[in-house]
Structure formats: structure tokens, C-alpha cells
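Participant: sharing a model prediction with you, sequence too.
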Amino acid sequence: MHSLSSVLSYLLTGFGRLFYLVSPWASTFDHYEDVPDYIAESIPFFTMTIVLEFLTLLFSNKGKGLLKQQTWGSHRYALNDMVGSIGSGMLQTLSRYFLYNLTLNSYLYVYQNFRVVTLDPNHLGLWIAGFFIIDLGYYWFHRAAHEINLFWATHVVHHSSEYYNQTTALRQSIFQPYCSWLFDLPAALFLPPSLFVAHKQFNTLFQYWIHTEVVGNLGPLEYIINTPSAHRVHHGRNPYCIDKNYAGTLIIWDILFGTFELERVEPHVKESKDVAPVAYGLTHPIDTFDPFTVQFHHLSHVLRTCYTTSGWSNKLKVLFYGPGWHQGTPRTGLLEEIPPIATDQPPAKYDPPVSLAINAYVLVHFVGLIMASGIFFNLKPSTVPALSLYLVTIYIFGTLTSFGWLFDHKPWAVQTECGRCLILCLLLKVAEHHGIMGSAWTTPLQAMHLVSGLCILAARHTPKTHAKSE
């Protein structure tokens, strides 16, 4: 009975954090270093919600949500997209090892040198105030990330998926942490760092569960908190969805600042002809699973456009006006230039078919990548030797790139994956030589990847000429 109650307590606490249902007293600490890593502790609950969402789609509506059909309500999961989304989350986590915790360190610097008042973090009223302050700061960061082109380059990765499920929440940019910290600094003038660290994590966790299509309209809550319905609009590429619903936890900020938009489904439309299902992704899809392109494509576009644009004034506008701006348009561009979305059927998703053998191969190796990365990410950045960091970076980025090329049907993809397996064997030997890993681990891993290299050469793609799913 004791073990059962412990399990129930663990589950209630873990799921509660995803909904910001936390005890102020249990999440209040005198020092920021005492605040637990709530996001790391939530990884099992990310896994559980992904599985629950998948099973819900499998067993509801005769499994239509998983069928690869070009109809509304179908094709809501794909392995290639899931690997791309979770892989992007890994890359963002990896990026903090190169510029260690810019968000926290900049906050601490301002708090220690410029705060205007010293407040007791154990005061309930201050905990509540911190909830609102951090959420408001997120709203303005999120709005800037959509309405300033250079900032959009740090956020566009999150919107690059044409799917909307729990894994989409994990699709993040390498560069976003190096932009969002600017919007946290005003709070550092008075909010103790321990409250900042706690609320920052809870605010992030709340935004995870809203990435789903299996939760419908939540009635009056749609006008109070951010909901799956509200955030579906935010992820839409329909003209009516552009630059709407920037909320983190509370949708009231969007209502106050004029960026609120309801999803155009029943009961929010007067007539059925006004229903406009949301199509997800970028207004101009990038059609690739290559992580390098996913992470850097818009930054590259911004810098090229800035370089080729004449006049310093226009160059600055390219950087700091909206991503839709060009000469002769308003600051954020023209909605009329956004490609319209037909209501009878959704746009075709980029989903090049690959063989069952390739999918199974990638899935097995991707699970291995997740496990290996999880072990590494438990290490504090300050304790990781430079060589280990470089080897892990090569392993994660190289593996995700190889998988992306397999999904994209690149002509050299199979040979690249075979080469990756051989290179990994060499990296494991280097790790063993430098004492990073023992032979008890490296020997079986080397054998597995040598066999994998041979197996992938025997696999075959399904020859298709159309990249868009039908």
C-alpha cells in the first residue's frame, strides 16, 4: 500500500507540474541552486503523454488520426517528423554546454548588481507575483520572436513541423536561449533568482501539454489560460492565424494587447461555411528533415537578404522588422501575401515514403541516441571535458543528419549512414583510449555499429517520385 501511494504521489506531482498545479510552499527555496531541475524530472511524463496521445489516436475514430491520408483529422504522427522534433530538442539542450546558462547568469548579474529591492522569496504574495511576471516576460519575448526577423530566426525551428502533437513541443532552436534571456532581465530588478528559476521551468512545462489535437475547446478557459485550441491557432499558417496567441500560460495577455484569436471551429463560428481548420507549419515549408537546414535556414536567409539589400536603413529593417516585411509593406508585412489554405482538404505534408526496414533501423538507433544523450545531459556543463563535449556533439548532430538524409532520400544517405557507423566505432575507440568509456561498453557498441553498417547497405528505399504525402 505504501508503494502504491508513493507511485500515485509521484504521478500526481509529475503530471501536476505540466499544468502548473504546484504547491508554492513546495517550490519555494532560499537559494536558486536548491531549485530542482523540474524539466529533467518531467522527461518520463513527456514520454507518457506522447504514448497516451498516440494510443488515443490509434483507438479513437477507427485510428483515422494515424492514417496517411490528405484529409483533416488524419496523418497526425510520422516517425520522420517525430525524430526531427525530438532531435531538435536534443540539439537545444546540447547548445547550453557551449555557452553555459546565459539565461541564469545574466539574470544573476543584474540581480546582484542592479536590483532595486531585496525581497523574501518565501512570501506567498511574491510567489504569485512571480507567476504573472515571468509569464508576461514570456509573452513579450514570444511576440518579438515572431515580429522581429532576426529573433524569428531563433524561433522558426519550433514552427517548422507540419504536424501538431506532443513531440512538436520538443522541437526547439539552438539559438533561442541566446535571445529569450533579454526579456527576463526586468524581473531581475526585484524578483529573487530562486523564484525566477522555479517559475521559468513551470512556465516552460505548461507549454508542453498544449501541443496536441486530441483536446478540443475548453469553454470559458479559452479566455483565461493558454489552451491546445488557442495554441493550435498560434501554430497555424492560415492567414487568420499569423501573429496570434503568443501566450505562455495566460491567454489574458493576448486579449489585453490585441493578439487574441479563437480557433475557427464550432461553437466559435456562426455558420459551418466559416469553419477554417488549422494547417500547421511555415507559410513556405522547407521540405526537409536535415537538422542543419531546419536549424539554420532562416538565419541564413536573413543574413543573405540583409547583405543584398541596398541602404543601411533597409538593411536594419530586414533584421528588425517582421519576417514578412519587404520594401513597400508595413512593419510586419501584408497578410494578403500569406498563401491561403483551402478548407476542403489540408495541404499535403512533406513525407517521403521509406521502407519498413529503414524506419525500423532508424527507430532502433534513435532510441539508442536518446539513451546515450540522456546519460550525457545529466552531467553539469561545467564538469564536462572539452573532448567529451566535442565527441558527443559530433555523435548527436551527425546521427540526426544521417537520419534526416535517409528520410529525405538523399542519393548518398545509405553510404553516409554506413560511414557514420564506422566513424562511431572510431570515436568509441578514442573514448576508450582517453578513459571516457570502458571496454565493457565500447566493445559491444562497436560490434553493434559494425553490424548496423552492413545491414543498412542491404536496406532499400521504396522508390517514389512524390515527396508530399497523398
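Facilitator: Noted; the coordinates are in hand.

Participant: every contact and neighbour count from this point should use C-alpha atoms.
Facilitator: OK.

Participant: ok, the residue nearest the centre of the chain - contacts?
Facilitator: By C-alpha atoms, centre = their mean, the mean C-alpha position of the chain lies nearest to R171, the distance being 2.5 Å. Contacts were defined as C-alpha atoms under 8 Å, 6 or more residues apart in numbering; by that measure R171 touches G84, S85, I86, G87, S88, G89, V157, H158.

Participant: buried residues, the host helix or strand of the second one. List them.
Facilitator: With elements delineated by DSSP states H and E, S85 resides in helix 79-95, which encompasses its position. By 16 or more other C-alpha atoms under 10 Å, the buried positions in helix 79-95 come out as 80-95.

Participant: of those residues, closest to H297?
Facilitator: S88 (13.8 Å; C-alpha to C-alpha).

Participant: quickly note the distance from the closest residue to the closest one other than its chain neighbours to Q295.
Facilitator: Leaving aside its sequence neighbours, S88 sits nearest to R171 (C-alpha to C-alpha, 6 or more residues apart in numbering; 4.9 Å). Separation of R171 from Q295 (C-alpha to C-alpha, to the nearest Å): 10 Å.

Participant: quickly list what's touching both of these two.
Facilitator: Residues within reach of R171 and of Q295 at once, by C-alpha under 8 Å, 6+ apart, are S88, V157.

Participant: ok so, going back, now, among the contacts of R171, which is nearest to G248?
Facilitator: H158 (14.2 Å).

Participant: the closest one against Q176, yeah?
Facilitator: No. Counting by C-alpha atoms under 8 Å, H158 stays clear of Q176, with 9.8 Å between them.

Participant: now do the same end-to-end measure for stretch 325-339.
Facilitator: 15 Å.

Participant: so what touches it?
Facilitator: Residues external to stretch 325-339 that are found in contact with it (C-alpha under 8 Å, 6+ apart): E147, N238, P239, I242, T283, N314, K317, V318, Y321, G322, P323, G324.

Participant: go with 10 Å
Facilitator: With contact meaning C-alpha atoms under 10 Å, 6 or more residues apart in numbering, stretch 325-339 is reached by 146-149, 237-243, 283-284, 309, 314, 317-324.

Participant: type out the PyMOL command that picks the buried ones from these.
Facilitator: Entered in PyMOL, the line below selects the buried ones among the contacts of stretch 325-339, by 16+ other C-alpha under 10 Å:
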select buried, resi 146+147+148+149+237+238+239+240+241+242+243+283+309+317+318+319+320+321+322+323+324
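
Participant: just the ones of the contacts of stretch 325-339 in strands?
Facilitator: Among the contacts of stretch 325-339, none falls in strands (DSSP state E).

Participant: could you list which of the contacts of stretch 325-339 belong to helices?
Facilitator: Judged by DSSP state H, the contacts of stretch 325-339 include H146, E147, N149, N314, K317, V318, L319, F320 as members of helices.

Participant: need those residues in JSON lines (columns: distance to A230).
Facilitator: Converted to JSON lines, those look like this (distance: C-alpha to C-alpha, whole Å):
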{"residue": "H146", "distance to A230": "16"}
{"residue": "E147", "distance to A230": "19"}
{"residue": "N149", "distance to A230": "23"}
{"residue": "N314", "distance to A230": "34"}
{"residue": "K317", "distance to A230": "30"}
{"residue": "V318", "distance to A230": "29"}
{"residue": "L319", "distance to A230": "28"}
{"residue": "F320", "distance to A230": "27"}
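
Participant: adding another structure so you can compare the two:
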Amino acid sequence: MITNNNETTITLARCLKDGGIEAGKDIASIFYLMPIHDTIKDDIYDVTNYEVKLIPVIALMVTIEQIIRIIMRKQLSRFEDCFINIASSLVFTLTRVVMFTIVLRIYSWLYTNYALVHLPLHSASTWIISLLLVEFVYYWTHRALHEFNFLWAAHQFHHMAEDVNISTTIRDSVVDLVIYDIFPIPLALFIHPQILFVHLQFSLIYQIWLHNEVVGHLGPLEYLINTPRQHRVHHGKNPYCIDKNYGALLMIWDRIFGTYQVELDEEKIVFGTVSPTPKTFDMMTLMFGYYKNVWQRFKNCDNYREKMASLFYGPGWSPGKPRLGLIEEIPEVDHKAPRYIYTPYVAIWKKAYILFHSVAILIGFYMIADHPLIKFDPWKMTFCMTYLLLAITSFGALFDNRSYLIILEIFRCIVYFVFDQYVLQSTQWPVHQSTSVLIHLSLWTIRLGHLLSIMFWICMWIINLFTTNTIDDKHKSPKMTSSNEKIIYDSNEGQSQTSTDSDETLHQDSTYPVRLKASTFFILMAMMVFVFVPLTMSYLFVVPSCSRYYETYFFDRYLSFAQNITKMANYSTLMIGGN
């Protein structure tokens, strides 16, 4: 047991040092800066799943980006957009954990039986050659996602984002995932599966920092690697931005194949898609809604050739036009128009509620996503995915103010306890005693939160039975001007303008794009910076480092506390029995 204060201070310093070093390595790896020998393993199943490991670093970068936006006096990214991005990333990552278990076997089988060359495994030259080949395949995969309409149906979800921020990187559909993992399979004829697995992960991970509006020109680096300035062009719907800059780490293939485009300082880039975006935050609609458009175009074509062209030509094609359509038909962006197509009012209590439950899901996701007893159990993995989709759908209904959200949220909270019993409690956690205490404390906090949520929504349901008001107060109704015009805020200028939407098809509670006060966002960000981030970083980096020093220290005190409680209970029993 640790008793000396000086020794405790020294040990704490070592904990902080080790945790800081580990966090620094993880942050550096985001930029592809890592020792090559640390990533190469003799067994493919020993290769680290970096996409799961780096989740806390991504969360930290999202927060840091918003702080920088405050300092630069830029408007903060929308809470709803960030939620959709992060929620879709959980579905993406959980599905990819399963996909990797399948794809890695295919990679290994191909390399073992049909490899055309056998390059040395522990070699820097092999690592670099593999990087160039993966970049080449990624370039053409990404380009195909833009130039084939049936593939664009999967990828357009990523480009729907009207804000480009760190969280936009991980806004990908499940079909996107399958495409990104299947296209590189032929590389297993040339590359060791262990190295291929690492590069496939970092071709996505590197792009995390590319999605932001706060990093400007980076000088000579612009000629060597992909940068945020170049990737903003890729996300623009300005005519000069369409179908440009497909690279991940390197822009060499864009320059060779004629798709490279620099950002023009004289024309501000507007993000999003040329086609209208669905006016909802339901992720299933956003992710798969475009397939309806693909089917309608296919069905309306007159002959077999046109039907095939509607699938394998670009989204801008129509009969009589070139394969990718006419760039002249892409409308010029209107910089005076509202930045956001759809911005329903979301009360602050709803944001706080979703924030709590999102953190709970993130903690649970981080614990189970790459756990061997989960990813190799198809029933548990299916249950995890089902619950995750249920939660995302319920939160989307909360953003959209759907009439059925109360029943859906009560059902979700009840299902959580089934998930807790079937998945969490039946899974063994190979951790130190001190970490185990924190895990159980977190789980009981989450359970209490779900129990209180059930009680809250039941009360709201009862209230709604006896009132005709919506969940939000009457004074939160849309601000109206004459002639049924709603006030719409232009996020670029910070000024209001009016627009008539007599043909509006939205439901009654989600039609008013009111911008919250800066103080509200500041409070939310303060909570993130001073509460969520320190707790998360200490939980994920410092605690694992401390556990090997403080295991006895924590456990002995926990055991002593339990023994004292037991003695008090026994003494009380004797006293009652004596009376």
C-alpha cells in the first residue's frame, strides 16, 4: 500500500507523464506521424484497430476546433450536424469492425495463396510502396463514388453536410464502408495484409483534420500533401469545385489525372450538394433516401441503354448529355441565401438530454466496439447495431420534434436495460481493479440516467394527454412576419431575412430556423471543455497508466470501505437482535 506522500506525488507525476506521452502519440498518428515498426505486426490479428483506439482523440479535436472557432469569432458548428456526423460514425465503425474480420481473412487467403510478389515485411520501403498503392486505389474508389450514380447514392450522405468540421470526416454511410473495404482487395496480391490493414485505416483517419474551416494556407506543404484548404474544394458545390481533389494523404494522383483544383480566394466556397437535401435529421432518411431518386430515374428511362446509363453514369447525366453531365448546368451559388436549408428550433434542454445520452453511448461504444467477445459473437453484434440505430432514430425524432418521439424514447430507454443485461453485464472486462471501479461507476450513472429518462417521458406523455400544446412552450413558436413569412437567419452575415414558404411540407414543430444565443453555445462548450474532455482524457489515458501504480492503493481502500460497511451491518443486526 502507498503511504508516503512524496512517493504518491512521484507516482502521480509518472501517471500524468505516461498518459501525456500516450495521448501525444495518438494525436501524432492522426497526421500519419508514427514509428513504422510500431504498426507492423507478424500476425494480422495483432494489428491495432486504430479507428476505435483514436475515438477519444477525435472527440478532443472536435472540441478544440470549436474553441478555435470561438477565438476566430466564427459561428460554431451546429449541434444537430455534429450529432448526425458522430452518430453515423458509430454505425460506420461498428460495421467496419465486423467487415474487417471478414475482409482480413480474404486479404490473408489471397496473399497466402496467390501473392505475385513477396516484399520484406519489416521494411520501410515496403511500407512506403504500400502507401502509394493504397493511395492510388483510394483515389479511384473515391472518384468512382462521385462518377457512378448508384455509388453516389451511398457517398452523397457524406457531402450533404452544410458545415465542414472535424466531425464531418466520420459522416459516412454503411454502403460507403463496404465499397472502401472491397475495392482494395486486389492489393492483397502485392501487399502484406498487416501493412494493408494499417494503411486502409489511416487513409480515413488522416482525413479527420482535413475537414475544417479554421486552417488556412500551409505554404510548401500544399505541394506535398492534402491539406484542409484543398479538401474544402472537394466539399464545395460551387461549379469550379465539382468532382475535384479526390486524394486522401497525397494529391499526386489528382495532379496526374487532371482532377486537382486550388481554392480560389476571390470566391467563397459553399458546402453541400447541388441537389436538394432532405429536410430532416433522421439519419436513415439522409443515408438511404437518395436510392429512391436512383430508382425513379431508372424506372423513367425509355430503354435498356438509358436505364444502365442512369446507374453507371454520373448523377448529373440525363439523355443527350455527356457521361458526367454539363458543368454549365450547375447553378452558381447564391451567397446571400441562407447557409442552412433546414434548421428547426431545438430547445436547450433537448440538447443537454441528447448530450448526456450521446456520451453514454460513446462510453459504451468505446468499451465494446473492438471487444473479442462482442465482435466475434454475431448475435451480440447484431443487438449492438440494432440498439445503436434505434437510439439514432429516436434522437433524430427529437431534433425533428416528431409526434411519436415520446413513445419511441421510452421504448429506447427500456431496451437499454436489455442491452445492459445481455451485452454489458455478460462481457468480461480484462482490466485492473481501479479501472473496474470507474467502469462500474459509469455504468450505474448511465443506468440511473435512463431510469430518470423513462420517468420524465412518461410524465411528458401524461401532460400531453391533457393539453393540446406541443412539448416546447408556446413562446417558442416560429417568429412570423406579414404574409406568413418566417424569419430565417443567414449564418454568414448574422442578419435576418424573410422568405415565403406557403408550400412548406415540413411538419408543424420543425419549421423555424431560430439561432440560439451565443451564451447558450458558450455554456455548452464550457461543459465540454471543463467537464467532458478532462474526464474523458483522464479515463482513457491517465487511468490506464495509473492503474499499474495505484492498483493496490485503490483496491485496498475500496476493500477497507466494504469491510467497514459489513462490520456496521453486522453490529446493527446484533443490536436489533439483542433488543
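Facilitator: Yep, it's here. Every value quoted in this text rests on a predicted model; they were computed, and no experiment measured them.

Participant: still on that earlier bit, now the helix holding S85 of structure 1 on structure 2. Mean distance?
Facilitator: Taken against structure 2, helix 79-95 of structure 1 registers an average deviation of 1.1 Å after superposition, with mean C-alpha distance after the TM-score superposition for structure 1.

Participant: check the mean deviation of the helix or strand that that helix is followed by from structure 2.
Facilitator: Downstream of helix 79-95 of structure 1, the next assigned helix or strand under DSSP H and E is helix 102-114. By mean C-alpha distance after the TM-score superposition for structure 1, the fitted helix 102-114 of structure 1 averages 2.9 Å away from its aligned residues in structure 2.

Participant: relative to L94 of structure 2, how far out is the aligned residue in structure 2 for N378 of structure 1?
Facilitator: Under the alignment (TM-score structural alignment), N378 of structure 1 pairs with D370 of structure 2. Computed as C-alpha to C-alpha, the D370 of structure 2 to L94 of structure 2 distance reads 8 Å.

Participant: quickly list what's touching both of the two.
Facilitator: By C-alpha under 10 Å, 6+ apart, the residues touching both D370 of structure 2 and L94 are E51, V52.

Participant: quick one: contacts for I185 of structure 2?
Facilitator: Contacts of I185 of structure 2 were listed using C-alpha under 10 Å, 6+ apart, and they are V103, L104, I106, Y107, L110, V137, P193, L196.

Participant: cool, L524 of structure 2 as well?
Facilitator: Each residue near L524 of structure 2 by C-alpha under 10 Å, 6+ apart is listed here: F79, I348, K351, A352, L355, A518.

Participant: map the fifth one onto structure 1.
Facilitator: Spelled out, it's L355 of structure 2. So, by TM-score structural alignment, L355 of structure 2 is matched to L363.

Participant: and that match, helix, strand or coil?
Facilitator: helix (DSSP: H, G, I helix; E, B strand; the rest coil).

Participant: surely it and L79 touch.
Facilitator: Yes. Under the criterion of C-alpha atoms under 10 Å, L363 of structure 1 makes contact with L79 at 8.0 Å.

Participant: helix or strand next in line after the helix or strand hosting I414 of structure 2, which one?
Facilitator: For I414 of structure 2, the host element (DSSP H and E) is helix 405-419. Going down the chain from helix 405-419 of structure 2, the next helix or strand is helix 433-465, by DSSP H and E.

Participant: against which helices or strands is that following helix packed?
Facilitator: helix 348-368, helix 405-419, helix 543-578 (3 or more C-alpha pairs under 10 Å, 6 or more residues apart in numbering; DSSP states H and E).

Participant: between that helix and helix 348-368, how many degrees?
Facilitator: Relative orientation of helix 433-465 of structure 2 versus helix 348-368 (axes from the mean of the first three to the mean of the last three C-alpha atoms, to 10 degrees): 140 degrees.

Participant: in helix 433-465 of structure 2, what counts as buried?
Facilitator: 433-435, 439, 443, 446-447, 449-451, 453-454, 457-458.

Participant: how about the helices in the stretch 251-400 of structure 1?
Facilitator: 252-257, 291-308, 312-320, 356-377, 386-408 (DSSP state H, counting those that start in this stretch).

Participant: the third one vs structure 2, average offset?
Facilitator: Just to be clear, that refers to helix 312-320 of structure 1. Compared with structure 2 after the fit, helix 312-320 of structure 1 shows a mean deviation of 1.3 Å (mean C-alpha distance after the TM-score superposition for structure 1).

Participant: ditto for the shortest one
Facilitator: For helix 252-257 of structure 1, the mean distance to aligned residues of structure 2 following superposition is 1.2 Å (mean C-alpha distance after the TM-score superposition for structure 1).

Participant: and if you look at the last one?
Facilitator: When structure 2 is superposed, helix 386-408 of structure 1 averages 2.0 Å from its matched positions, counting by mean C-alpha distance after the TM-score superposition for structure 1.

Participant: mind checking how far that helix is from the chain centre?
Facilitator: 18 Å (C-alpha atoms, centre = their mean, to the nearest Å).

Participant: so which other helices or strands are in contact with it?
Facilitator: helix 79-95, helix 291-308, helix 356-377, helix 413-433.

Participant: what's around Y178 of structure 1, how many residues?
Facilitator: Counted with other C-alpha atoms under 10 Å, the neighbours of Y178 of structure 1 add up to 17.

Participant: surely it touches L102?
Facilitator: Yes. Counting by C-alpha under 10 Å, Y178 of structure 1 touches L102, with 6.9 Å between them.

Participant: where do the contact lists of those two overlap?
Facilitator: In contact with both Y178 of structure 1 and L102: R96, using C-alpha under 10 Å, 6+ apart.

Participant: thinking again about what came up before, tell me if I'm right that the match of N378 of structure 1 and I55 touch.
Facilitator: No. Shown here, D370 of structure 2 and I55 do not form a contact pair, counting by C-alpha under 10 Å, at 11.9 Å.

Participant: overlap in contacts, these two.
Facilitator: T93.

Participant: hang on, the earlier thing: would you turn the helices and strands packed on helix 386-408 of structure 1 into CSV with distance to I128 of structure 1?
Facilitator: As requested, these are arranged in CSV below (distance: least, C-alpha to C-alpha, whole Å):
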stretch, distance to I128 of structure 1
helix 79-95, 29
helix 291-308, 36
helix 356-377, 31
helix 413-433, 48
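
Participant: tell me the most buried of those?
Facilitator: Greatest average neighbour count among these goes to helix 79-95 (a mean of 21), per mean count of other C-alpha atoms under 10 Å.

Participant: so that helix matches what in structure 2?
Facilitator: Going by TM-score structural alignment, helix 79-95 of structure 1 sits over residues 79-95 in structure 2.
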